[in-house]
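got a sequence here, can you model it:
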Amino acid sequence: MKQSKKLAFVAGIASLMLAATGCSSSGGQAGASSGNGDASLSFMTTEPKSITPQKDPGSQIGMALCANLMEVNSQTQKLEPLAAKSVESKDAKVWDIELQDGWTFHDGTPVTAKSFADAWNATATGSNAWQGNGTFVAFEGYDKMNPLDGSKATADKLSGVKVVDDTHLQVTLTAPNADFPKILSTNPTCPMPESAFKDLDAYEQAPVSNGPYKFISWDHNQQVVLEKWDGFKGGDGFTGGAKTLVGKIYTAVDAAYTDMTAGNLDMIRNVPATMVDKAKSQLGDESLYEVKTASKQQTLQIPEYVKELKSPALRKAISLSIDRDAISKSLLKGYSTPSDSLVPPSLASYVAGSCEDCVFDPEKAKKILADDGGFDGTLIIESNSASDQQLVQAIAKQIQDNLGIKVQLKPTLGTELSERRNNQKLDGAVFGLWGWSYMSPDQYLSQYETGGDGNAATGYSNKEVDKLLKAARGELDEAKATKLYSQAESIIMKDMPAIPLFIPTDFGLQSKCAQLNDVQGDLQYYRAGYGC
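Next comes the predicted model:
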C-alpha cells in the first residue's frame, strides 16, 4: 500500500456486478453427484468443532456462509469492499465503515452496523473462548475484556467499536494498522443476526449469516450441506457455481482420496505431496489444480511452556538435524522447497536464509546440543492425524537418527489438536501447516507477538519484537514496513520459537465437474466453478 493522506476502499458498481467467467469442463473422472438436485459439488472436511465463522476462523464452511465487509475478488485478485460500501481512514487508527444498502441475512432480516458490532463484541469476549478472539486484540477496549493477568473482565463491549447508525460503524484501534481493511476480510469479523444471541447453542447447530451459501443441515461425523443463496448481492468473484455444496466428513485424506477415485467426491485441498504422483496416474493430470501463489508453510512450533524444550540451542540443534533437501526430493517428490524463513518467499519481507540454522549439519547440531548440556528427555511431536503423517514420521526419524535423541509421535484429530494448541495444553512440539488469511507478513509474524493472533501455540514473548511489529503495522510506506517486519523476524529467529521446514507446492484435487480456483494462494471450495 502506498503512502497517502487517506486510506480508502470504496465499492463501485463494477466491482459488484462482475460478468460471469466462461466454464469449460476439464477431463478426467465423472463428477460426484452429492446433495440435493443438480449442480452439486462435494468436498472433503473433518468433523467441524464449529461451523460458526467466528468460532472457527479457518473453516471452509464458515467462509461459504459469511460475506465480510471486505473480500478478495477471485477474478481480479484484489481486496475490494463486499458487504461494505467503503472503508476509510486518515491515520490508519480511526476507521469509518459504510455498509452496502439493502443487504440481509439468510432469514431476511437486515444486516446493520449493529449486526457487526454485536458479533465482534461476542467474539472478543474472552469467556466465550471463541477461536476468532485474537482478531480483535488491536481494537480499543480489548484489554478490558481480556485482561492478561487473569483477573475478571471489566467490560463486555469493545470501546473502540461505535455504531453511528444502521449503515455506519467507526472503529478505533490502539495503534495505526494499515492492514485493517484486510482484517475485515476474515471470518472472525463476520456479522451475526440479532436472533443468534437469543440461544447461541441453537445458533451453533444452524447458523444464519449473509454469505453466498446458506446452511441446510449438519449430520455429525457424516456431512454438512449448504445451498446457494439467491439473495446474495455480491458479484461472481465472491462465490462459486455449485447450487449445493456438501462437506463430506473424513478422519483421513486417504479415505477421501479413495472416494474421489470412485467418483464419490469432487474436491480435496492441501493434497499431501506423497499423493500427487498417484493422483496423476489414477485420475489424470487434469485432476490436479496447482495453486498459483505459495502462501503456506510447514513448521515445527515449540511451546515456551514445555520446560524441556525452552533452550534455543536445543531448537537450533533439532533444526540442523533435519535434511530438508533429502525429504523434499525423495518423500515429497520435489513438490516442496526447504524453508529458510518464517515467512514464505511470496511476500516482500522474505529474506533468503534468515533462518541460519535451517541447513542440514548434523555434526554442528550434535556439538550445539552437547555444549548446551545435552537432552535426556523425549521430544514429543504432535500433529493432525488426518494428513501428512508420512512427512511427520520422516522428520522424526531424521531428528532421532542425526541428533541421537528420543522422538515420540502423537497424532491427534484436528479438532482436538486445535483445542490443545489454543489452550496451551501441548506436550511437545507441534507440526502444522500455516497460511495467511490475507496477504501480509503480519499473518506469520504476529504469531510471535505477545498476545497476538495465533500466539497461543508457542506463547513466545519478546518486547523488542512486539515494538517492531507494532511499528510495521502502523507504517503506511510499504518499503519501510517490509524492513521493520524483517528486523522483527531476525530477532525471533535467534530464539527460534518455530522451526521452518517446507514451503509445499499446494495442490487441490478436482473432479470433472469441479473447477477450482485460488484466492491469493488459498483454495476455497465455495469459489469453485461448476463444469458439468
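
contacts, neighbours, all on C-alpha from now
OK.

which residues in the stretch 251-400 of the chain form strands?
Ranges of strands within the stretch 251-400 of the chain are 267-268, 288-290, 296-301, 336-338, 378-384, based on DSSP state E, counting those that start in this stretch.

single out the most deeply packed of those strands.
strand 267-268 (a mean of 26; mean count of other Cα atoms under 10 Å).

quick one: that strand to chain centroid distance?
Relative to the centre of its chain, strand 267-268 is centred 17 Å away, using Cα atoms, centre = their mean, to the nearest Å.

hmm, back to that, could the strands of the stretch 251-400 of the chain go into CSV alongside distance to residue 360?
CSV is the format used below for the strands of the stretch 251-400 of the chain (distance: least, Cα to Cα, whole Å):
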stretch, distance to residue 360
strand 267-268, 33
strand 288-290, 28
strand 296-301, 16
strand 336-338, 11
strand 378-384, 19
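
next, the second sequence, to be compared with the first:
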Amino acid sequence: MPGLSRREFLTQVSAGAAVFGLSQLFNPGRPLAATPDAIAAMTEGQTPKRGGVLTYGQTYPNWALGQSNRGQHPYYWLDLLTRSVWNGLVWVDENMEPQLELASSATPSDDLKVWDFELREGVLFHDGTEMTATDVVASMAFHKLGGVGLISGQVDRVEALGPRAVRFHLNAPNAEFLHSVAEYRAMVFKAAEPEAIGFDGIGTGPFRLTEIDNARQFRAERFDACWTGAPWLDEVRGVIAVGNAAINGYRAGQLNAVFNIDPGQTAQFEDAGAQIQAAPSGDQFWLILPKNLDFPWNDVRVRQAMALAVDRARINQIVYGDADGWTGNDTHMNGVNAEFLPREGGRDVARARALLAEAGYPDGVSLPAMYFCPSFPEEPRIYPIVSESLSEAGIRLVLEERPCDGFNPFATAVNQPIGRPRRNLVGPRNPFINLSRLSPRNREEPGGWAGPEAERFDALILEAVGTADPARRLELYHAAQRIAQQEVPGIMLGGRRNMVAHRPEVRNIRSHAQNWSSRFEYIWIDA
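Purely as a prediction, here's the structure:
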C-alpha cells in the first residue's frame, strides 16, 4: 500500500519534518514567530500549472449533513474538509504539528492560561474586506455557544487588543491550546450577530463558494487575492459519493479524485488508472462498554480479556492489506501521535481465557450486543473479524449494524447518559484532547469508567496539559496510557489509514491522517 508506515512516519518527524513544535513555545517573554508557510513547501522543486477543475468525491460526509438548509456554513458544510473555503487561526499539518494559519504569532503566558495571537496583515475575505481582530472575536464568541466544544469548554473569554491582536483567557492551563483553535469548525467568519454569522459562505480560503446543493455537491472558484497566494486550480467541486457511487463516478470520468476510499476497492481504483496516496493513520473505531448496568465487562478482568483476544493485526491484514500497520492501544491516542504508547505483548488468547476463568467464566462469557453504523465503507468487514477473534478466547459478542440515519438517537435512547454498547468513531487529535475523551469527565464515551485509577488517569492528563516542559508532558501522557491499558475502559481497534484515489494528472493531492485538515491550494492538474 502506498504511503508511510508508522515507524517510517515517526522517523521522518523526529528527523525534523515538522516546521515547529510546541517545545518552541516556552521561552518566557518570546512570542512564537510566524514560520514560513508549510503550504509553499508542498510544491518545492516542482513546476505547478495554473488552471483546471478538481471534482472530488467524498465518501465520508460531515456528520451534520442535512441538519440545516443553509449548508454554506462550515458547521453544516457537505464535507469535513472545510479549508477549501475557510481558514482558522491554526492548522494541523501532516505530522500532527500545529502550524500558524491566520495567526502570525501565538504566545502563551507563563501559567499557560492566557494565549495572545497576532493576526496576519492583509488577509482578505472573499468579499474584499480585510480580516481584523473584530472578526476573530465575533467568530470565537459564536464557537463558544457550543458549536466547537474545544473552545466552549476551554475558553472563558476572548478580547481584541488592537486591530490585529486577540487574547484568549482560558479556564485552565493548556500547553496544547493551538490544536483547539485548529478544529475544522473553528473557522474565522466576518463579524455578525450570532444568528447570522458564518451563513453567508464567505471565508478567507483559497476558493470562493459559488454554488451549493446542501446535501449533494458544491462549487468554489479560485480566489486570486487569497493570503496564501492564488491557488493553482481554477475551481474545486465536491460531491458526496457514498458506497459504489465513488468508484462508479471515477470510472465514468465524473470524478478525478475520491477522498476516504474503501480500502477494499483500491484494486478497482488502480485498475481504472488511479493512483492511491495513503496517510499514516486515520480515524479509529472505539467500542464503548457501558458499566452502569450489570454487564460482565464491569469486571476489569473481562475487559482485559477482550483487549487480549481481539486480533487487531488480522483486521489490518484482511481489511487494510497492511499487516505491519499500527493498531489501537485502548486509549483514544492514534498511531500518528508521537506520544502514542503501543500495548505491550500483543494478542494472547491463553491469557484471555485465564482472566475469564479468574472472573468466574471458565466456560467463556456471552456479552450484550453491540451496535454500529457504517460511517466508513469497510466497517461491516471489520466486525466479523472482531467477533471471530473474541470467540477464540470464549468471548461471544454480536455486533449489529444499524442505519446511520437516526443512529445517535437510537444509541443514546436507553441507559442514560451512556446509552447502548456501541461503536463510536474517533478522529486523531493531540494527546490532551485524545485522552480527555477517555476521561471520567466525559460522561458518555468512557462508558462509566470510575474509581481510583480513573481519577489518577484524569489527574495525570490535567497535570500534563498544564506543564510547559515537553519531556515531562510525554512522561505524564505515557503514565496515563499505561493506566488505561490496564483498566481497559473500552476497546480501541485502530489501524485505519485515510486514502485518496486520484487520476495521475491530479498532482500533489494528499490524504491527511486528520481527515478534515486536508488542503487544496497546493493541488494542480498537469493537463
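
one step back: which of the strands of the stretch 251-400 of structure 1 sits closest to residue 134 of structure 1?
Distance to residue 134 of structure 1, taken as Cα to Cα, is lowest for strand 296-301 among the strands of the stretch 251-400 of structure 1, at 18.5 Å.

ok, and what's touching that closest one?
339, 343-344, 429-436, 457-458, 497-504, 506, 521 (Cα atoms under 8 Å, 6 or more residues apart in numbering).

ok and it relative to strand 378-384, angle-wise?
Computed by axes from the mean of the first three to the mean of the last three Cα atoms, to 10 degrees, the angle separating strand 296-301 of structure 1 from strand 378-384 equals 150 degrees.

so how much does strand 296-301 of structure 1 differ from structure 2 once superposed?
Its matched residues in structure 2 lie on average 3.5 Å from strand 296-301 of structure 1 after superposition (mean Cα distance after the TM-score superposition for structure 1).

off-centre distance for that strand?
Put simply, strand 296-301 of structure 1 sits 12 Å off its chain's centre (Cα atoms, centre = their mean).

then stretch 354-361 of structure 2?
Remark: stretch 354-361 of structure 2 is offset 37 Å from the chain centroid, using Cα atoms, centre = their mean.

tell me which residues in it are buried?
355-357, 359, 361 (16 or more other Cα atoms under 10 Å).

reformat the residues you listed as TSV; add distance to residue 290 of structure 2.
Converted to TSV, those look like this (distance: Cα to Cα, whole Å):
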residue	distance to residue 290 of structure 2
355	20
356	19
357	22
359	18
361	19
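
residue 497 of structure 1 -> structure 2?
Matched to structure 2 by TM-score structural alignment, residue 497 of structure 1 sits across from residue 489.

now do the same contact list for that match.
Applying Cα under 8 Å, 6+ apart, we find residue 489 of structure 2 in contact with 288-289, 303, 330, 438, 446-447, 449.

what do you get if the cut-off is 7 Å, keeping everything else the same?
446-447, 449 (Cα atoms under 7 Å, 6 or more residues apart in numbering).

what remains of those once you look at structure 1?
Under the criterion both residues aligned by TM-score structural alignment, their matches' Cα atoms under 7 Å, the contacts of residue 489 of structure 2 that remain in contact after alignment to structure 1 are 447, 449.

buried subset of the contacts of strand 296-301 of structure 1?
For those, a burial check counting by 16+ other Cα under 10 Å picks out 339, 343-344, 429-433, 435-436, 457-458, 497-504, 506, 521.

the residues you listed in strands, which ones?
Mapping those onto strands (DSSP state E) picks out 429-433, 435, 498-504.

name the nearest of these relative to residue 63 of structure 1.
Closest approach to residue 63 of structure 1 among those (Cα to Cα): residue 435, at 15.2 Å.

counterpart of the closest one over in structure 2?
Per TM-score structural alignment, residue 435 of structure 1 is aligned with residue 428.

right, and its match touches residue 514 too?
Yes - Residue 428 of structure 2 is within contact range of residue 514, at 5.7 Å (criterion: Cα atoms under 7 Å).

which residues touch residue 336 of structure 2?
6, 280-281 are the contacts of residue 336 of structure 2 under Cα under 7 Å, 6+ apart.

alright, I will stop here.
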